[in-house]
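**Q** A predicted structure for the sequence below; I have some questions about it.
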Amino acid sequence: MAKISGRRLAAAAITAALVVTGAATASASAAEAGDAPMFGLYGLDGSGNAYTYVPQGDGTLSARVQFETGMTNLKFVGLVDNDADNLADGRWQLGTSGNIYYYEGNSPAKKIGYGWDIYNTVVSVGQFGGAEGGDLLARDNKGDVYLYLGYGDGTVTKRLKVGYGWDIYTQIAGNGDLDGDGKGDLVARDKSGVLWLYKGTGDQKAPYAKRTKIGSGWNQYNTLFAAGDLNMDGRTDLVARNAKGELYLYAGTGNAAAPYKPKALIGTSGWNTYRLFF
């Protein structure tokens, strides 16, 4: 049973935090150059319980609030902003059956596709291909990458093949602008632990530029997730979890040459309880 009150509480708390900290002004200014979603952070545990953590304006997170129950047999959950106000309008859920659904508010779930069990990775990448709504990027077992452009109502276009050879990556993350050019970007970690930046182009036929190296040593983490703006400075951040269950924030800089600040510990233990972040 959905706990819609949790979603409303999270949205209200994020809005209130923006006003209280004065980050709303900073975010509006940054949005002129880029896009920093303010979704908060959600975790889904192995029992199907989802919780939300509200940003406090300094990179830390609130105590968790239950968002929903019964979210079992899922391969992917992704929030999406369809109207470019940097707040989540709905979410996609991909089940182990290969069916993908869109949820928005109190409306019934909308089935938007089937056969998606061919993909081992799906990422909600924001407005990546220049379409009206948020988009989805999916990788199959061969390493081919496909882009699904969003219509703005949770439905998506037929897939467009935009890459191959991506089976070299163990983590792919992206939901926002990392370099301040107003286009959504991606980061991907390879098997040797090197993290790479793919700058977005806004062109659906070739949505990202040639990769550039961010840094090495990222194999210390078992999960990387682009959670939008968690410290409310108007820039897109990255969250990383290690095997001990510690959670780290890599705050965005807006500079493609060095897109993240040094890591900051935001969760000391227990974060291994979550099998998915969204």
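**A** Yes, it's here. Numbers count the residues shown, from 1 in each chain.
**Q** can we go C-alpha only for contacts and neighbour counts from here?
**A** Will do.
**Q** quick check, R91 in a helix?
**A** No - using DSSP: H, G, I helix; E, B strand; the rest coil, the assignment for R91 is strand, not a helix.
**Q** Touching, it and F76? I think so.
**A** No - counting by CA atoms under 8 Å, R91 stays clear of F76, with 10.2 Å between them.
**Q** mind checking how far stretch 209-222 is from the chain centre?
**A** 17 Å (CA atoms, centre = their mean, to the nearest Å).
**Q** And that stretch, end to end?
**A** 26 Å (CA to CA, to the nearest Å).
**Q** Let me see the residues that make contact with that stretch.
**A** With CA atoms under 8 Å, 6 or more residues apart in numbering as the test, stretch 209-222 has contacts from 189, 191-201, 240-243, 257-259.
**Q** Now with 7 Å, please.
**A** 193-201, 240-243, 258 (CA atoms under 7 Å, 6 or more residues apart in numbering).
**Q** again with stretch 171-190
**A** Contacts for stretch 171-190 (CA under 7 Å, 6+ apart): 33-37, 123-128, 168-170, 195-202, 224-226, 228, 235-236, 252, 254-256, 259.
**Q** Among those residues, name the buried ones.
**A** 33-37, 123-128, 169-170, 195-202, 224-226, 228, 235-236, 252, 254, 256, 259 (16 or more other CA atoms under 10 Å).
**Q** Second structure for comparison follows:
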Amino acid sequence: MVVSAVTLAAAALAVGTVTALPHAPWSSEPAASGEVAVVKSAAAVTGPKTLSLFGRKSNGHLYDYEPNGTGGVKAAVDLGGGFGEATALVQAGQSENGAGSDLYFRMANTLYYTAERGSETKIVGNGWDIFNLLMSPGNLGGTAQDDIVGRDAAGALWLYQGKADGMLLARIRIGTAGWNGMDVLTGRGDYTGDGKSDLIARSTTGTLYIYPGTGNATADAALGARVTVGTGWGTATYKTLVSTGDSNGDGKADLIAVDPAGALWLFKGTGNASAPFAARVQIGTTGWTAFNTLF
């Protein structure tokens, strides 16, 4: 997946009609039917995925850190520039049987999708500036593909279930007003040991929570009662929290953190809701605060 500003501009002219709108009605049907490229369908994936860690620097370049299989990351690969104007960057494994590190990005109120193994960038929809946060929790809605979650200005959460071609189904509300009290939403996979993808949230006061996924993709039913992981997780301790799934290959979803000094830390998942993470392990030295976005 090498994308530059030039290919983005060309792709924007080549793509057909909008296929998913942020203001789509609550429905299990696609918001609209548009012109899309054919890509491989994603098969159902068992267990958490292991995806790369991506970072964006102020020069607009994206850097890909592939997992090394033991919890750390390999040397960075520069994927190219042109992403300096993106107001949201989201990784999702839609293609390559759910293993590909595909990318959604928002520019000028429009959400785009590009596949890791594809050559085309596609328009997903317009009107996406209504969300002040976009992320992917993995497969929260129970389909084979990863999903997108957006938070609107009122603090409500909305789930867009993914499709194998990178497009999205119509939105479903999964959280009512109040989510603006969280400054981080992350998670990719199961943290509680029940086999369902969960959502991790950090409050502005530094408390970390897990919202267990139910696998029920109906309005206000996708998340269970939250579990408190602990306090002291605020920005004074960790500037960034992000998950790429199962970082160390043990079958459990993990959490990655960057401290104010720029060091990278891995919290290995245990699969136990009462104590979901083992003691942190340093996997990167100083320098990680050079990224303005990690995902």
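**A** Thanks, I have it. Being a predicted model, the structure only gives us computed values, none of them experimental.
**Q** hang on, the earlier thing: may I ask which two of the contacts of stretch 209-222 of structure 1 are separated the most?
**A** T201 and A243 (34.3 Å; CA to CA).
**Q** can you give me the helices for structure 2?
**A** In structure 2, the helices defined using DSSP state H lie at 5-14.
**Q** Find the centremost residue of it, please.
**A** Nearest to the mean C-alpha position of structure 2, by CA atoms, centre = their mean, lies S136 at 2.8 Å.
**Q** show me what contacts that one?
**A** 90-92, 146-149.
**Q** Please repeat the previous calculation with a cut-off of 8 Å.
**A** S136 of structure 2 is in contact with 90-92, 146-149, 186-188, counting by CA under 8 Å, 6+ apart.
**Q** overlap between the residues you listed and structure 1?
**A** Listed in the original numbering, those still in contact in structure 1 are 90-92, 146-149, 187-188 (both residues aligned by TM-score structural alignment, their matches' CA atoms under 8 Å).
**Q** picking up where we left off before, quick one: the residue nearest to the centre of structure 2 and K239 of structure 2, what's the gap?
**A** 19 Å.
**Q** Same question for L255 of structure 2.
**A** Computed as CA to CA, the L255 of structure 2 to K239 of structure 2 distance reads 13 Å.
**Q** Matching H61 of structure 2 against structure 1, which residue comes up?
**A** With TM-score structural alignment as the matching criterion, the partner of H61 of structure 2 in structure 1 is N49.
**Q** What's the local residue count around its match?
**A** Neighbour count of N49 of structure 1, defined by other CA atoms under 10 Å: 16.
**Q** Please list all residues in contact with the nearest residue to it once chain neighbours are set aside.
**A** Using CA to CA, 6 or more residues apart in numbering and skipping the chain neighbours, the partner closest in space to N49 of structure 1 is T69 (4.5 Å). Going by CA under 8 Å, 6+ apart, T69 of structure 1 touches 1-3, 48-50.
**Q** Equivalent analysis for R106 of structure 2, please.
**A** Counting by CA under 8 Å, 6+ apart, R106 of structure 2 has contacts 86-89, 112, 128.
**Q** Out of the residues you listed, which comes closest to T286 of structure 2?
**A** Ranked by distance to T286 of structure 2 (CA to CA), these are led by L89 at 23.2 Å.
**Q** list the contacts for that closest one?
**A** Neighbour list for L89 of structure 2: 103-106, 134-135, 295 [criterion: CA under 8 Å, 6+ apart].
**Q** Burial check on the residue mapped onto Q93 of structure 1 from structure 2, number of neighbours?
**A** Matched to structure 2 by TM-score structural alignment, Q93 of structure 1 sits across from F105. Using other CA under 10 Å, F105 of structure 2 has 20 neighbouring residues.
**Q** what's the distance between F105 of structure 2 and L13 of structure 2?
**A** 16 Å.
**Q** try V73 of structure 2
**A** For V73 of structure 2, the distance to L13 of structure 2 - CA to CA - is 36 Å.
**Q** I'd guessed N141 of structure 1 sits against V122; true?
**A** No - with contact defined as CA under 8 Å, N141 of structure 1 does not reach V122; the gap is 11.8 Å.
**Q** Pick out whichever of the two has more residues nearby.
**A** The neighbour count for N141 of structure 1 versus V122, taken as other CA under 10 Å, is higher for V122 (22 against 12).
**Q** The more buried one maps to what in structure 2?
**A** So, by TM-score structural alignment, V122 of structure 1 is matched to L134.
**Q** How about N231 of structure 1?
**A** By TM-score structural alignment, N231 of structure 1 lines up with N248.
**Q** Map F277 of structure 2 onto structure 1.
**A** F277 of structure 2 maps onto Y260 in structure 1, by TM-score structural alignment.
**Q** Nothing else from me, thank you.
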